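Undergrad: Predicted model and sequence follow; I will ask about them next.
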Amino acid sequence: MSTPEIGDIAPDFSLPGIRLVDGAVEKSTFCLSARHGSPVVLAFYPGDETAVCTAQLCSYQSELAGFEGLGAEVWGISKQGVESHEHFARHQGLSFPLLADENGTAVRRYGVGLKGLGLRRSVFVIDSAGLIAWKHVSLVGAKFQSAGVIQQALAGLHVAS
């Protein structure tokens, strides 16, 4: 499946995930359509505890207040299971949701799969109406989009509305 374009309705999904809240792990199912009314940043990443993914997600964690100030929630999505995500979140102190796409449902719907390597490092900003407002899909994935760049895209949503 190809990657959806800016202005397209964001493909919906429902995935199991975890969130650290005051050191306790909360497990739940995260459904994108349930977030309509608020923007969501979907950060697809290849793997827990890998060097670039750790740097990426830790940078988003350190800038989490900036995302929240723009009314957005950040969701990390990879193909590892909930147990792997729980270990990763605890080890790195990540408090935003990490979703387990073990069957590749969201990866396929967003067209970010990479044969033999899992998935392309990708970020999608979904606006409050459920439309793709901004995206970046890496070819290789050794670099990631900074929190500042993503927050500029989010800030643009507030200007446009």
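TA: That came in fine, so what should we check first? Remember, it's a predicted structure, so these values are computed and weren't measured experimentally.
Undergrad: Going by C-alpha atoms from here, please, whenever you check contacts or count neighbours.
TA: Will do.
Undergrad: tally of neighbours for the residue nearest to Ile18 when sequence neighbours are not counted?
TA: Once flanking residues are discounted, Ile18 sits nearest to Lys27: 4.5 Å by Cα to Cα, 6 or more residues apart in numbering. For Lys27, the count of nearby residues is 16 (other Cα atoms under 10 Å).
Undergrad: Of all the residues in the one helix or strand Ile132 maps to, which ones are buried?
TA: Element membership of Ile132, judged by DSSP states H and E, is strand 132-137. Under the neighbour-count criterion of 16 or more other Cα atoms under 10 Å, strand 132-137 has 132-135, 137 buried.
Undergrad: What is the burial count for the residue lying closest to Gln151 once chain neighbours are set aside?
TA: Counting by Cα to Cα, 6+ apart, Gln151 lies nearest to Phe67, which is 6.4 Å off, once chain neighbours are set aside. A total of 23 residues lie near Phe67 under the criterion other Cα under 10 Å.
Undergrad: take the one below as the second:
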Amino acid sequence: MGLHEGAVAPDFSLPGVQVKDGFARRKTYTLSAERGHPVVLAFYPGDESATCTAQLCSYSEKLADFTELGAQVWAIGLQDLGSHETFAIKDEVTLPLLSDTDGSVVDAYGIRLPGLGLRRSVFLVGADGLIKWKHVALVGATFRSAGLIREQLAKL
């Protein structure tokens, strides 16, 4: 399904929003600009759904665990920035939420789910820009834990 481990991660630039201390900051996030340290890309189906909220809140709570390993964590959804911002403020999601409204990044990573948007997925992109680990869900009712992702990061 989609990209394999060891493949070059498709580069992209997407608008995103990050909420810290109640303030939303918008900027463009470019994957290739992060070369030199790992990036966790967490693709999620929808703002404010029960599973997505649980997933992104758990990643936000463990953000320090990722950053102490030098990693950035970005969540990517098909919703627009307004939806992401509302979601982040309401549910205290502190990691950047990137907006892929045209689905071009979802398509590049091979995780589109026809008629439903995208498959819940996590890609660990190494400092060299290669995919080091991935999980693509067949059904999006569950997600990979922050602890499991941290274990994969620690192996790099």
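TA: Arrived safely. A quick note: this is a predicted structure, and the numbers were derived from the prediction, not measured.
Undergrad: Just to check, the residue nearest to Gln151 of the first structure is in contact with Val74?
TA: Yes: judged on Cα atoms under 8 Å, Phe67 of the first structure makes contact with Val74 at a distance of 7.4 Å.
Undergrad: Now do the contacts for Asp22 of the first structure.
TA: By Cα atoms under 8 Å, 6 or more residues apart in numbering, the contact set of Asp22 of the first structure is empty.
Undergrad: Ok, Val40 of the second structure next?
TA: 71-74, 122-125.
Undergrad: ok, so of those residues, who is nearest Gly6 of the second structure?
TA: Closest approach between these and Gly6 of the second structure, by Cα to Cα: Val125, at 9.4 Å.
Undergrad: That closest one - how many residues pack around it?
TA: Val125 of the second structure: 29 surrounding residues under other Cα under 10 Å.
Undergrad: Verify the stated contact: it with Ala9.
TA: Yes: between Val125 of the second structure and Ala9 there is a contact at 6.7 Å, judged by Cα under 8 Å.
Undergrad: Show me whatever sits in contact with both of those two.
TA: With Cα under 8 Å, 6+ apart, Val125 of the second structure and Ala9 have common neighbours Ile131.
Undergrad: Excluding residues flanking it in the chain, which one is nearest Lys143 of the first structure?
TA: That would be Val52: by Cα to Cα, 6+ apart, it lies 7.2 Å from Lys143 of the first structure.
Undergrad: That neighbour: which element?
TA: helix 51-62.
Undergrad: Could you do His85 of the first structure as well?
TA: For His85 of the first structure, the host element (DSSP H and E) is helix 82-92.
Undergrad: just how off-centre is that helix within its chain?
TA: How far helix 82-92 of the first structure lies from its chain's middle: 15 Å, per Cα atoms, centre = their mean, to the nearest Å.
Undergrad: in it, what's buried?
TA: 82, 85-86, 88-89.
Undergrad: Format these as a markdown table; extra columns: distance to Asp48 of the first structure.
TA: Shown next, in a markdown table, are the buried residues of helix 82-92 of the first structure (distance: Cα to Cα, whole Å):
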| residue | distance to Asp48 of the first structure |
| --- | --- |
| Val82 | 11 |
| His85 | 7 |
| Glu86 | 10 |
| Phe88 | 6 |
| Ala89 | 9 |
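Undergrad: So which of those residues is the closest to Asp101 of the first structure?
TA: Val82 (9.1 Å).
Undergrad: Test my guess that that closest one contacts Arg19.
TA: No: assessed by Cα under 8 Å, Val82 of the first structure is found out of contact with Arg19, at 10.1 Å.
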